[in-house]
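A.B. asks: sequence? don't have it. structure:
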C-alpha cells in the first residue's frame, strides 16, 4: 500500500471539490425541472388565466388564477431555473476540465466501465437502491485514504451491486421513469451487455466485464425469486449469504476516478464492516481457496488502511 504523490493528491482534492459542487448544482436544478406557463381560459371566459406547473414528464398542476402573488411565483421560478441551469452548466464544464487533468496526472485507476455504470445509475436516480460490495469497494476506501493498494487485492473483472429489496416498490417506480429494465439501463452504458444464460443475476459485455446484482437472503415478506422488472430478459437477483450484514452496515461514500479521468460517486459500506465480512468469508470452508485467500488479504488491507489513514472510521462498523 503506497501513498499517492502530492501532486496527484492535490488534483484529487480539487477535482472532488468541483464534483461535489456539481452534485449540489444537479440537485438544485432537479428541483426546477419542468416549467410554468399561463393557461388561458375558454373563449367564453378569456380573463380566467391560471398559472400551471409542468413536470419533466408532462404532468400539470394548477397553482391558481393570475394574481400579483402568482405572478411573483412565476417570476421567481424563471429566475431560479435560469440561475440553477447556468451554475450547473458552468460546473459541468469545470468537471470536464478536472477529468482531463485527472487523466493527464493518472489520478485514477478504476476501470472506466465501472465509473460509467455508477454515473448512469446516479443520473437515472437509482444509486440509492444499491451498494457496491466486493472487491470494487476497495477503490472507494483507497480514494478516501489517498493510497494505492497492491494490485493483488483489487484484481477483478466484475462488480457486485447489492440491491435493497426492501425498497423494491420505490425502485420499480424510479426504474420505470428512465427505462423498462435494469439490463436496458446497462445497455445505455454498453450496448453489448447481455444476461448470462446460466447465471441470470449476471450481465456480461463483449469485453468479459460482469455486473452481478445481489440481494439479502429472503426475510419476512421478501419475494423470491424476484426479477428486477417485467422485462423477461432482465436480471433475476440472487440471494447472497449474510448480505443483510452488508446492507445494514453504516454507509460509506467516496468519489472514485477512472483511468480515463472520469469521476463518479461510489456508495458502499463502512470499511470495518467490509473487513469483518471478508474475514468471515475467508473462513468458509466451501468457498474457493483462491477467493478465501484474497478475502483475507482484502480484510487485512482495509484494516491497515483504517488504522493508518482513516482513523475517523475506527469507530462503528459493528456486526
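C.D. replies: Yep, it's here. All values derive from a computational prediction rather than experimental measurement.
A.B. asks: drop to CA atoms for contacts and neighbour counts, all remaining ones
C.D. replies: Noted.
A.B. asks: What residues does the closest residue in space to residue 206 that isn't next to it in sequence make contact with?
C.D. replies: Spatial nearest neighbour of residue 206, chain neighbours left out: residue 192 (5.7 Å); criterion: Cα to Cα, 6 or more residues apart in numbering. Applying Cα atoms under 8 Å, 6 or more residues apart in numbering, one finds that residue 192 lies in contact with 204-206.
A.B. asks: ok, of those, which one's closest to residue 248?
C.D. replies: Of all the contacts of residue 192, residue 248 sits closest to residue 204, with 28.0 Å by Cα to Cα.
A.B. asks: thinking again about what came up before, and what about the residue nearest to residue 206, helix, strand or coil?
C.D. replies: Following DSSP: H, G, I helix; E, B strand; the rest coil, residue 192 is assigned to coil.
A.B. asks: any idea how far it is from residue 58?
C.D. replies: From residue 192 across to residue 58, the span is 32 Å (Cα to Cα, to the nearest Å).
A.B. asks: and if you look at residue 296?
C.D. replies: The spacing between residue 296 and residue 58, counted by Cα to Cα, is 52 Å.
A.B. asks: Which of those two has more residues huddled nearby?
C.D. replies: Neighbours were counted for residue 296 and for residue 58 using other Cα atoms under 10 Å; residue 296 has more, 20 against 10.
A.B. asks: isn't the more buried one right up against residue 277?
C.D. replies: No: using Cα atoms under 8 Å, residue 296 makes no contact with residue 277, being 9.9 Å away.
A.B. asks: for this structure, which residue is closest to the average position?
C.D. replies: The centre of the chain sits closest to residue 127, judged by Cα atoms, centre = their mean, with a distance of 3.6 Å.
A.B. asks: Isn't it up against residue 162?
C.D. replies: No: the pair residue 127 and residue 162 fails to qualify as a contact (Cα under 8 Å) at a distance of 10.7 Å.
A.B. asks: Please enumerate the strands of the stretch 1-150 of the chain.
C.D. replies: Per DSSP state E, counting those that start in this stretch, the stretch 1-150 of the chain carries strands over the ranges 2-3, 35-39, 50-54, 60-65, 130-133, 147-148.
A.B. asks: nearest to residue 82, of these?
C.D. replies: Residue 82 sits nearest to strand 35-39 of all the strands of the stretch 1-150 of the chain, at 11.2 Å, using Cα to Cα.
A.B. asks: Please compare the first structure with the one that follows:
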C-alpha cells in the first residue's frame, strides 16, 4: 500500500493537471457519446441477456431427470442427477408425488421453451450490436467472463482490473473511448483470496480449466500466475499481498496445476473497494457481465501507478492518461460517482468532496506525513 502522504501528493498532481491550460487544450475526440439508436439496442440487448441469465439459473432447479422406479413391488418417484445414476427417492407413488412429477416436467418444458425464445432474441440483438459497432470487447475476454459467471466466480471471488476494466466504465457512461486507450493483449483477473469459493466439487479445477473451455491452447507459463494461448493472449491471476505478508492464504482456486496467484501489495485496497457490475458486448455481438472496481478507485490506483519509479515509462504515461480520462468521464458522465470519494474503501473515508479537496490543495504545501483521515478544509 502506498504511504498516505504519497497518495495525497498523487491526488494533488491530478487536480492541478485537471484544471490546467494543458488539460483544456487536450479537449478532444478521445471519447464519443453513443447515439440514441446505439443506446436503445444496447439497453434492449442487456435486458434480454439479464432475463436469459435469470431463466438459465432457474433451469438449474430442473436439472436431472424425474421418473417412477419400481422396488419391492412398489413405485417410487426417483429424482436422478448426473450421468452416473445418482439421485434420491421422493417417496412412494401417491397423489402428492404425482403432482411433484407433473410440476417438474411441465416446469422443465416451460423453462426450455423460454430459453430457446430468449436465445433467438439474443441472436437477433447480436446482429444489431455488430451493425452499430457496439461489439467492442475482445471475443476471448467476453467468453472468459461468461464462464467465470457461470462458475459463480465473477463478482463473488474475482473481478477484472487493468485496461480491460475501461470497457465497463465506457458503457456505464454511455460513451466509446478511442481504441488506442483500450488496446491490450492481456486480461488481469484479481482474486480476493479471503472469500469463500462456491465451486461445485466436480468444477474445482480452477481458472486454467475455465480458460481451456474458451481456447484449449491456453497453458500455464513458468511464472505460474500467467497463462497464454497460441496467439499470445495473456491471462494474469493476481491477488492482494496478505497482511502481514507472511500470513498464509490460498494461492490457487483449483488444483496444483491451476494458475498460482501473484501477490501484489497495491491491490489490497482495490479488492476492498466497492464493485461495479456492467454488461458489455463482445466482438461476437453477445453480451457478457464484467465486474470492476469503483471507477474512483481505478482513477486513484492508476495515478499512483503512474508515479512509481520502477514502472516502465511507456506504461506509466498510459496509466496517467487512463486515470485522467476516467476522471473526466466521472465528472461529466457519471454524476452518481462524481464529487465524492466517501466509501471508496476504509482507507479513503476522509475524502468527502473531490472538487473541494482539489481546491484546498491549490497553493498549499503538504506536510511530510498527512493521515488519510485528515479532515481539515473538507
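C.D. replies: Received, thanks. Here the structure is a predicted model, which is why all the values come from computation and not from measurement.
A.B. asks: Could I get the TM-score for this pair?
C.D. replies: Here the TM-score for the pair of chains, by TM-score structural alignment, normalised by the length of structure 1, is 0.89; 310 aligned residues with a Cα RMSD of 2.2 Å.
A.B. asks: Just the buried ones among the contacts of residue 192 of structure 1, please.
C.D. replies: For these, a neighbour count by 16 or more other Cα atoms under 10 Å gives the buried set as 204-205.
A.B. asks: Where strands are concerned, which of the contacts of residue 192 of structure 1 count?
C.D. replies: Counting by DSSP state E, these place residue 204 in strands.
A.B. asks: Adding distance to residue 214 of structure 1, write the contacts of residue 192 of structure 1 out as a markdown table.
C.D. replies: Converted to a markdown table, these look like this (distance: Cα to Cα, whole Å):
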| residue | distance to residue 214 of structure 1 |
| --- | --- |
| 204 | 15 |
| 205 | 18 |
| 206 | 22 |
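A.B. asks: now, among the contacts of residue 192 of structure 1, which is nearest to residue 93 of structure 1?
C.D. replies: Closest to residue 93 of structure 1 out of the contacts of residue 192 of structure 1 is residue 205 (30.1 Å), distances taken as Cα to Cα.
A.B. asks: wait, the closest one sits on residue 193?
C.D. replies: Yes: here residue 205 of structure 1 reaches residue 193: they are 4.1 Å apart, a contact under Cα under 8 Å.
A.B. asks: what residues are up against the aligned partner of residue 165 of structure 2 in structure 1?
C.D. replies: The alignment partner of residue 165 of structure 2 in structure 1, by TM-score structural alignment, is residue 137. Counting by Cα under 8 Å, 6+ apart, residue 137 of structure 1 touches 266, 268-269.
A.B. asks: Find the nearest non-adjacent residue to the counterpart of residue 81 of structure 2 in structure 1, please.
C.D. replies: Superposed on structure 1 with TM-score structural alignment, residue 81 of structure 2 falls opposite residue 55. Distances taken as Cα to Cα, 6+ apart place residue 34 nearest to residue 55 of structure 1, at 4.4 Å, with adjacent residues excluded.
A.B. asks: That neighbour maps to what in structure 2?
C.D. replies: Using TM-score structural alignment, residue 34 of structure 1 pairs with residue 64 in structure 2.
A.B. asks: Who are the contact partners of that match?
C.D. replies: Residues in contact with residue 64 of structure 2 (Cα under 8 Å, 6+ apart) are 79-82.
A.B. asks: of those residues, buried ones?
C.D. replies: 79-80.
A.B. asks: Nearest to residue 108 of structure 2 among the contacts of residue 64 of structure 2?
C.D. replies: Nearest to residue 108 of structure 2 among these is residue 79, at 13.4 Å by Cα to Cα.
A.B. asks: quick one: contacts for the closest one?
C.D. replies: 64-67, 87-90.
A.B. asks: Is it possible to mark the buried ones in those?
C.D. replies: Buried among the contacts of residue 79 of structure 2 by 16+ other Cα under 10 Å: 65-66.
A.B. asks: Quick check: of the contacts of residue 79 of structure 2, which lies closest to residue 209 of structure 2?
C.D. replies: Using Cα to Cα, the contacts of residue 79 of structure 2 come closest to residue 209 of structure 2 at residue 64, 23.7 Å.
A.B. asks: Residue 8 of structure 1: how many residues sit nearby?
C.D. replies: Residue 8 of structure 1: 17 neighbours (other Cα under 10 Å).
A.B. asks: How about the one 4 residues further on?
C.D. replies: The number of residues packed around residue 12 of structure 1, counting by other Cα under 10 Å, is 26.
A.B. asks: can you check residue 238 of structure 2 too?
C.D. replies: 24.
A.B. asks: Check which helix or strand it maps to.
C.D. replies: strand 234-240 (DSSP states H and E).
A.B. asks: what range in structure 1 does that strand sit on?
C.D. replies: Taking TM-score structural alignment as the measure, structure 1 aligns residues 210-216 with strand 234-240 of structure 2.
A.B. asks: before we move on, what about stretch 276-295 of structure 2?
C.D. replies: Mapped onto structure 1 using TM-score structural alignment, stretch 276-295 of structure 2 covers residues 252-271.
A.B. asks: Give me the distance between the lengthiest helix in structure 1 and the centre of its chain.
C.D. replies: Longest helix in structure 1, counting residues (DSSP state H): helix 68-105. Centroid separation for helix 68-105 of structure 1 versus its chain: 21 Å, with Cα atoms, centre = their mean, to the nearest Å.
A.B. asks: now do stretch 16-25 of structure 2
C.D. replies: 31 Å.
A.B. asks: Which helix or strand contains residue 270 of structure 2?
C.D. replies: Residue 270 of structure 2 is part of helix 268-272 when elements are defined by DSSP H and E.
A.B. asks: What residues does residue 221 of structure 1 make contact with?
C.D. replies: Contacts of residue 221 of structure 1 by Cα under 8 Å, 6+ apart: none found.
A.B. asks: sorry, back to before: widest-spaced pair of the contacts of residue 64 of structure 2?
C.D. replies: Farthest-apart pair in the contacts of residue 64 of structure 2 is 79 and 82; separation 10.3 Å (Cα to Cα).
A.B. asks: if we can go back for a sec, if I line the two up, what does the residue nearest to residue 206 of structure 1 land on in structure 2?
C.D. replies: The alignment partner of residue 192 of structure 1 in structure 2, by TM-score structural alignment, is residue 217.
A.B. asks: list the contacts for residue 194 of structure 1?
C.D. replies: Neighbour list for residue 194 of structure 1: 183, 203-205 [criterion: Cα under 8 Å, 6+ apart].
A.B. asks: can we see that at 10 Å?
C.D. replies: Residues in contact with residue 194 of structure 1 (Cα atoms under 10 Å, 6 or more residues apart in numbering) are 183-184, 186-187, 200, 202-206, 210-211, 233-235.
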